[in-house]
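*Asks:* pasted the sequence and its predicted model underneath.
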Amino acid sequence: MTADPVSPLPRSVHREAPPAVTAMVRLIRGSWVKAESYLPEVTQFFYGMLFTLAPATRDFFPINMDVQRNRMVRALVQVVQMVDQPDDLLPYLRHLGRDHRKFGVEPKHYEAIGTALLAAMRTQLGRDWTPDVERAWAEAFTIIARQMQEAAAADDNPPNWSAAVAEHRRVSWDLAMVRLEPERPIPFRAGQYLSVEVPQRPRLWRYLSPANAPREDGSLEFHVRAVDGGWVSRAIVSHTQAGDVWRFGPPLGRLTVDRENGRGVLMIAGGTGLAPLQSLLDELAQWGENPKVHLFYGGRTREDLYALDGLRMMASCNPWLTVHPVVERGNGLSGFEQGTLADVVTRHGAWPGHDVLVSGSPAMIRATVSRMLVAGTALDQVKYDPFTID
């Protein structure tokens, strides 16, 4: 597991799980509460066992394991605890299974990962690791592994692609735009994202969304902001050079616009979470007639809205698009709404008759979607992708 899913929304917005699954998850969550305080010990035992059972898996991880150490175990546990939330979990697992083909993951590796995780938990929990607890963890991990393997087996695409950096431009001290030209076109759709490995940080894969729709020349443009503690994002912003070769995993994601269903579209973008929505706008701009689109584009300050001028220019040429800039701090800014995206969007109501696309940090997605559901937006109106960026 190389990325964390967005934390689940409140239970009330999900379909009720069968009682047996609910009981299984209750055992898993209860045992993890006891084990979480021993996370360093769980993690150390997990990797030691995994590399013993399947030495080839060491090549899946960066040389400096300190960067990765707790990430995989936390992601594994969070996924295991979401077994009773199929609306969130199943798309995530299918995406993850396809994406892990880039490592050369085989069925035997899933078995080794599951064995190592259960052994690490058993070692730390001692007498609290009862037969019922072990069965719950084993059944949950079996469900997870099966979904991932089935998705991987059904994917006919290459496991990865390569692309060379053609242009790297610093927009600000912490933001860069990078344009790449792939060896062969990557068959992504507007709104999707890709896992990326850069030469400055080998084996540290991260997820990035192209900010453009597919082009005839196959080129891709990414907007990357350096985040605190972000090894990959900081390397991209500060050290990327023309000619660098990046590797990409398969396209993933479920953000789309249906031009034929007669519904309006509400897009909500926080910071560089704009990229997949800008990709969709880029695609829509190829058509003369489109659904009415309202884009709420937010950040802490005016400076965070790096693409606002270009979006306003697009809106001036496309009457179907309305751009609403939002800042959390900026009293007196003409033409801006003030507050968090969750605050501002819900001031406009529940948005009935609209498809809602949300993109940004996990915290922003969670807060915005939760507030919209409370305001009366229906869950089946809302789409978001369940991965962090760095």
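*Replies:* Received it, and whenever you're ready, just let me know what you need. Residues are numbered from 1 along each chain as shown.
*Asks:* could you use CA atoms for every contact and neighbour count after this?
*Replies:* Will do.
*Asks:* tell me which helix or strand M364 sits in.
*Replies:* Secondary structure assigned from DSSP states H and E places M364 in helix 362-375.
*Asks:* in stretch 232-246, what counts as buried?
*Replies:* In terms of neighbour count (16 or more other C-alpha atoms under 10 Å), stretch 232-246 has its buried residues at 232-234, 236-237, 240-241, 244-246.
*Asks:* may I see the buried residues of stretch 352-370?
*Replies:* Within stretch 352-370, the residues that count as buried by 16+ other C-alpha under 10 Å are 354-362, 364-370.
*Asks:* structure B:
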Amino acid sequence: MNLRAIAQVRSNFRSVTETTNGSDRLTNSFYGFLFGENPILRQLFPAAMDMQRERLVAAISYLLDILDDTERAVGFLEQLGRDHRKYGVEGDHYPLAGRALHSALRAYTGPAFWTNSIDEAWLDVIDLIVTSMANGADSDDLPSHWEATVVEHRKILDDLAVVRLQADVPVPYDTGQYLPVRTPQRPRMWRYLSPAIPANDYGELEFHVRKVSGGWVSPSMVNETQVGDRWTMAAPLGGLRVDLTSGADVLMIGSGTGIAPLRAQIMEMTTRGINPRVHLFVGGRFPCDLYDLGTLWQISLSNPWLTVVPISEFDTDPWWHTGPTIEPPFGMHQRLTGEIGSIVASFGSWSDRQIQVAGSPTMISSTVRALLDAGTPASRIQHDPV
């Protein structure tokens, strides 16, 4: 696609989704067209569609952000196609969804603003989506899912648990990716978790799970998981990775359990003889949220290429926290206080680094914005879809 067409679809999508209730109205229209013309497809989706609607808008937004990098966009869409196999979606379903998306965008934009050039640009984007996702679904010869047994469940904080599992066979993810996960407590709902250890030949997995207030799945993962539970994992997604061939040093920015994919990559790097320098900024709202500082500090002691800097938004723990205060070990950088993106950006643009950002959608958005404002080239910044 040419740059003018890309600019048109980006502008049109923003005009649709950034109005009051625009995202909800667009997704309602999309699913209305899809299920109205193809009622049998409704059975492939969960009963509660709120999360599904949010993910649809997030996926399209992310695709439009990277649309000028065709290889990256196609790779993302092929991953999505493989991921949707867990729902029973097949390659020939994608043209049906493509027509529904086109109809929804055209209907919501309105005839006064839906020009021929916008129509042609969206048809090109939708063709890319349909073709790439169908190719991803049809060309994948791996299983649609893997089973694993919980071998340890340990609560680190009242709202955070470390869950270790033993897979029946190794799950073929790349370190830095994330996995769709389903638990017996919520058998029809999938959530996305990043393994906190590198992929290995023994089928060992470790997830760091934070309870989301009002969430459907994470509270049961933190509070109800038992040793012996059987979890299901589907095809891996995401592409956070350190390019060891570029020669560039690395900046990693992680908040809360978002440190998991960064931690896993650092652990994998320790098995190599030569590595680039890595600055890892670890953040949380309160000092107690820096739950893995001890592990990261121990790794840095024997790997001088790694520097770990802790940051918390507040200087003290909340009144309801009953555990010990987590302070940086002796010899480690002292904890900084403030918003993680602003603090990292205050050190400069980091324009010579490979940059990875991982955390909540709000944290990723604010951190990326702070980096861009500081002069960081967007092409240097990696993050998973928010």
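*Replies:* Thanks, I have it. What you see is a predicted model, and the numbers here were worked out from it, not measured in a lab.
*Asks:* got a TM-score for the pair?
*Replies:* Once superposed, chain against chain, the TM-score is 0.83 (TM-score structural alignment, normalised by the length of the second structure); 370 aligned residues with a C-alpha RMSD of 3.2 Å.
*Asks:* from what I see, R263 of the first structure and G353 are in contact.
*Replies:* Yes: counting by C-alpha atoms under 8 Å, G353 is a contact partner of R263 of the first structure at 5.6 Å.
*Asks:* now, which of the buried residues of stretch 232-246 of the first structure sits nearest M72 of the first structure?
*Replies:* V232 (16.6 Å; C-alpha to C-alpha).
*Asks:* the closest one: what's its closest spatial neighbour, skipping adjacent residues?
*Replies:* Among residues not flanking V232 of the first structure along the chain, R201 sits closest, at 6.3 Å (C-alpha to C-alpha, 6 or more residues apart in numbering).
*Asks:* now do R69 of the first structure
*Replies:* T43 (6.7 Å).
*Asks:* give me the range in the second structure that the lengthiest strand in the first structure lines up against.
*Replies:* Ranked by residue count and defined by DSSP state E, the top strand of the first structure is strand 161-172. On the second structure, the counterpart of strand 161-172 of the first structure by TM-score structural alignment is residues 146-157.
*Asks:* give me the mean deviation of the matching stretch from the first structure.
*Replies:* Taken over the aligned residues, the distance from stretch 146-157 of the second structure to the first structure averages 1.3 Å (mean C-alpha distance after the TM-score superposition for the first structure).
*Asks:* which residues are in contact with that stretch?
*Replies:* By C-alpha atoms under 8 Å, 6 or more residues apart in numbering, the residues outside stretch 146-157 of the second structure that reach it are 161-169, 171, 222, 225-234, 291, 323.
*Asks:* that older thread, okay but the residue nearest to V232 of the first structure is in contact with R234, surely?
*Replies:* No: using C-alpha under 8 Å, R201 of the first structure is not in contact with R234, being 10.2 Å away.
*Asks:* buried set for whichever helix in the first structure runs longest?
*Replies:* The longest helix of the first structure (DSSP state H) is helix 131-153. By 16+ other C-alpha under 10 Å, the buried positions in helix 131-153 of the first structure come out as 133-138, 140-142, 144-149, 151-152.
*Asks:* again with stretch 375-382 of the first structure
*Replies:* 375, 377-378, 381-382.
*Asks:* what do you get for stretch 301-309 of the first structure?
*Replies:* For stretch 301-309 of the first structure, by 16+ other C-alpha under 10 Å, it's 302, 304-308.
*Asks:* check stretch 191-208 of the first structure too.
*Replies:* 191-199, 203-208.
*Asks:* out of those, who's nearest W287 of the first structure?
*Replies:* G191 (16.5 Å).
*Asks:* hang on, the earlier thing: now the residue nearest to V232 of the first structure, what's its secondary structure?
*Replies:* coil (DSSP: H, G, I helix; E, B strand; the rest coil).
*Asks:* same check, this time on P180 of the second structure
*Replies:* strand.
*Asks:* quick one, helices of the stretch 201-350 of the first structure?
*Replies:* For the stretch 201-350 of the first structure, the helices defined by DSSP state H, counting those that start in this stretch occupy 231-239, 274-284, 308-317, 341-347.
*Asks:* out of the ones you listed, deepest packed?
*Replies:* Counting by mean count of other C-alpha atoms under 10 Å, helix 274-284 has the highest mean neighbour count of the helices of the stretch 201-350 of the first structure, with a mean of 24.
*Asks:* run the angle between that helix and helix 308-317 for me.
*Replies:* In terms of direction (axes from the mean of the first three to the mean of the last three C-alpha atoms, to 10 degrees), helix 274-284 of the first structure departs from helix 308-317 by 20 degrees.
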